[in-house]
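Asks: for reference, the sequence and a predicted model appear below.
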Amino acid sequence: MQARRPIAARIDAPAMSPDQSYHLNPLAVEETARFFSIPRAHALECLAARFRSHAYSPHTHESFVVGTIVAGCETFTIGGCRHYARPGDLVLIDPGVVHDGEPAGDGFAYRISYPSAELLLEAAADASERPPVGQPHFAGPIVADAELANMLAAVHRFAEAGGDALELDERLLGFFVRLLARHGSTANPILAASERPPPREGGPVARAIDYLDARYSETVNLATLSDVAGIPRTRLIRAMRRETGLTPHAWLTDRRIRAARRMLVDGGSPAEVAVACGFYDQSHLNRAFKARIGVSPGIFRLAMRAKPKSVTFVQAEARQVA
């Protein structure tokens, strides 16, 4: 019999601050698991794991289970019925539902979140702009929705890596609103609200922009920005996109890049500029800067501080060390 080839995988990202993360032990040699939480999102708990042999005992959760398989196949039983979840599927389990879980075949990797009813009700109320009727509910436990499965996996990875707070707020809200609109019991009012053309919101957008421009170096959250603007979060995102062409986090990033340009011209190092402009690390500054300016901050700084006749030479040399 041919030996199984070990799965080479590490779920090993830097811990979020002020969020918490924990490694789960013990696991088999070829298995990895990482648990982390997002306190400002109603203490949303998340798990990223790869299992070859680990089997869950029958259990329940006080929260919902919303997850996706990113590789392999997981099988679990609910109410005597055996289910199989694969890539492109969403796993949706309501609170209090007894279920187990184990690998099917050679194993699986998945990304799971455990949203509370409060988080989902808040998202539904924000998107529909009306109080939700009753508790949210999913028909689940498995729905085939590759678009939302990919969206969940992406925002899950972004949260695990400690991504920008405002961008994470937008992406989490966007995912849960779409999830409820497509597969939740609160779908009708959310869909009705999303189909209405966004009204002109010059005043709220101007207030949001003023706030972002004044606090570009700080951590900004979507709930506070919504309060400043005076309109719900979902409507604010739509309104800013309509009025400016950018979402709130995109506007904030653009504002930070404008400030970074000035600081680099004045001689600031990329590492210093990243901190001063509110980027969560230098690599974040590098990606955002190059996406908008076309070169890395290091190349830009050297070119702007070089004598005009040597700009081309400095850029060519800098490319090797940027």
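Replies: Noted; the coordinates are in hand.

Asks: okay, CA-based contacts and neighbour counts for the rest of this
Replies: Fine.

Asks: residue 298 and residue 226, how far apart?
Replies: Applying Cα to Cα, to the nearest Å, the value for residue 298 to residue 226 is 35 Å.

Asks: excluding covalently adjacent residues, which one is nearest to residue 23?
Replies: Using Cα to Cα, 6 or more residues apart in numbering and skipping residues adjacent in sequence, the residue nearest residue 23 is residue 34, 4.8 Å away.

Asks: how about the helices of the protein, start to end?
Replies: 117-128, 146-160, 165-183, 187-195, 202-214, 222-229, 233-244, 248-265, 270-276, 282-293, 297-305, 311-318 (DSSP state H).

Asks: looking at the ones you listed, which is nearest to residue 56?
Replies: Closest to residue 56 of the helices of the chain is helix 146-160 (Cα to Cα; 21.7 Å).

Asks: for the closest one, name the packing helices and strands.
Replies: strand 65-78, strand 89-93, helix 165-183 (3 or more Cα pairs under 8 Å, 6 or more residues apart in numbering; DSSP states H and E).

Asks: in addition, the following structure is provided for comparison:
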Amino acid sequence: MARSAAGNRMMPLTDPSASGFRLPRRGLLAAAAAATLPKAQAFAQDAWPSRPIRFVNPGPAGGAGDVLARLLAERLSIRLGQPVVVEDRPGAGTNIGMTNVARSVPDGYTVGVGSIASNAVNKWLYKNLPFDPEKDFAPVSMMALVPNLMVVPPSLPVRTVREFVEYAKKHRGQINFGSVGAGSSQHLVGAQFALTTGIEMSHVPYTSSGQLNTDMLEGRVQVLFQSISAVAEMAKSGRMRPLAVTGSERQPAFPEVPTLQEAGVDVTATGWFGMVTPAGVPEPILERLNKEVVASLNEPELRARIIELGSVPKPSTREEFAQHMARETARWRDVVKATGATAE
């Protein structure tokens, strides 16, 4: 009951003349809806992604991982409606960048470029790896397979793999091969090549793909097993001489260049890159990332660009990527043991 403004007569709360108390049921429902509106708006504002995403490349600027990350980031920025910013953090054979990824808040705003080094080989090269490749990351999708190109400077008097092997045997102790870091596909295929052919080569790790290429052109490094995207233009222009492809098949970018196996050396090695996040990112975010990465890599223009650069687009499910990393981890354990490669 309530008192009227005109007197002391008591009126029921449902009396239309009782101002402020009309239709209490509807009023309560409206009040409840109003109370929850700010929370609903906040939830919508916080829906992922609501701010830029950091895409950490643990390799050198200009390297295959950097190139692939930037191509993919451009498409993801459009699909996700937020900037995807590539951040190069090279060093220690990818360990610096990947440690940063592993220790980032698992909220979907930091992703990383996983590779043959960080997620397969480094486990066997480093005694005190600052992260666990299997436990500290969540797979999103493969990005691409990256066969390497065996190249030498034009000043080196060799035109075939056989001639290079003969030259190296005559100049024992004078052959250096460079890579973008211990544990990289360039490092491991070079070590395999030396072991298989019986030659001596000294490994020189770099943190800059550009400096690595410059040093070979200037004769301080005699051979590279470099990612095709990093040397394609120089190889096509004659500034570097391609001798072989390290993968199992010839590449469209260099159809005249034989594989190592075709050249008589039983070595096959293909680098690869994929997207990972810190472990613990919510499943809906991982699923959305996978969906957009796969869709981006299936776009005809992006696929054509990646192939043009000498790589093979390889979108995958999260489970397929996890299985690939497990197989590669087991495979490279045996290679590292056989070659005696180490990073320490």
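Replies: Yes, it's here. Worth saying up front: this structure is predicted, and the values here are computed from it rather than measured.

Asks: can you calculate the TM-score here?
Replies: The TM-score (TM-score structural alignment, normalised by the length of structure 1) is 0.24; 127 aligned residues with a Cα RMSD of 6.5 Å.

Asks: do you know which of the helices and strands packed on helix 146-160 of structure 1 lies nearest residue 254 of structure 1?
Replies: Nearest to residue 254 of structure 1, of these and by Cα to Cα, is helix 165-183 at 12.7 Å.

Asks: the closest one - contacts with which helices or strands?
Replies: If you count contacts as 3+ Cα pairs under 8 Å, 6+ apart, helix 165-183 of structure 1 packs onto helix 117-128, helix 146-160, helix 187-195, helix 222-229, helix 233-244, helix 248-265.

Asks: can I get those in JSON lines including mean neighbour count and distance to residue 76 of structure 1?
Replies: Below are these laid out as JSON lines (neighbours: other Cα atoms under 10 Å; distance: least, Cα to Cα, whole Å):
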{"stretch": "helix 117-128", "mean neighbour count": "21", "distance to residue 76 of structure 1": "23"}
{"stretch": "helix 146-160", "mean neighbour count": "19", "distance to residue 76 of structure 1": "18"}
{"stretch": "helix 187-195", "mean neighbour count": "16", "distance to residue 76 of structure 1": "27"}
{"stretch": "helix 222-229", "mean neighbour count": "18", "distance to residue 76 of structure 1": "36"}
{"stretch": "helix 233-244", "mean neighbour count": "20", "distance to residue 76 of structure 1": "35"}
{"stretch": "helix 248-265", "mean neighbour count": "20", "distance to residue 76 of structure 1": "38"}
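
Asks: all strands of the stretch 201-344 of structure 2, in order?
Replies: Secondary structure of the stretch 201-344 of structure 2 by DSSP state E, counting those that start in this stretch: the strands cover 202-205, 223-227, 241-245, 270-278, 312-313.

Asks: looking at those, which is buried most?
Replies: strand 223-227 (a mean of 28; mean count of other Cα atoms under 10 Å).

Asks: helices or strands up against that one?
Replies: strand 137-152, strand 176-179, helix 185-197.

Asks: quick one: the host helix or strand of residue 97 of structure 2 to strand 270-278, angle?
Replies: Using DSSP states H and E, residue 97 of structure 2 sits in helix 95-102. Here helix 95-102 of structure 2 runs at an angle of 40 degrees relative to strand 270-278 (axes from the mean of the first three to the mean of the last three Cα atoms, to 10 degrees).

Asks: which is the next helix or strand following helix 95-102 of structure 2?
Replies: According to DSSP H and E, the helix or strand after helix 95-102 of structure 2 is strand 110-115.

Asks: and the angle from that following strand to helix 95-102?
Replies: Using the same axes, to 10 degrees: strand 110-115 of structure 2 against helix 95-102 is 140 degrees.

Asks: quick one: residues contacting residue 174 of structure 1.
Replies: With contact set as Cα atoms under 8 Å, 6 or more residues apart in numbering, residue 174 of structure 1 has these partners: residue 234.
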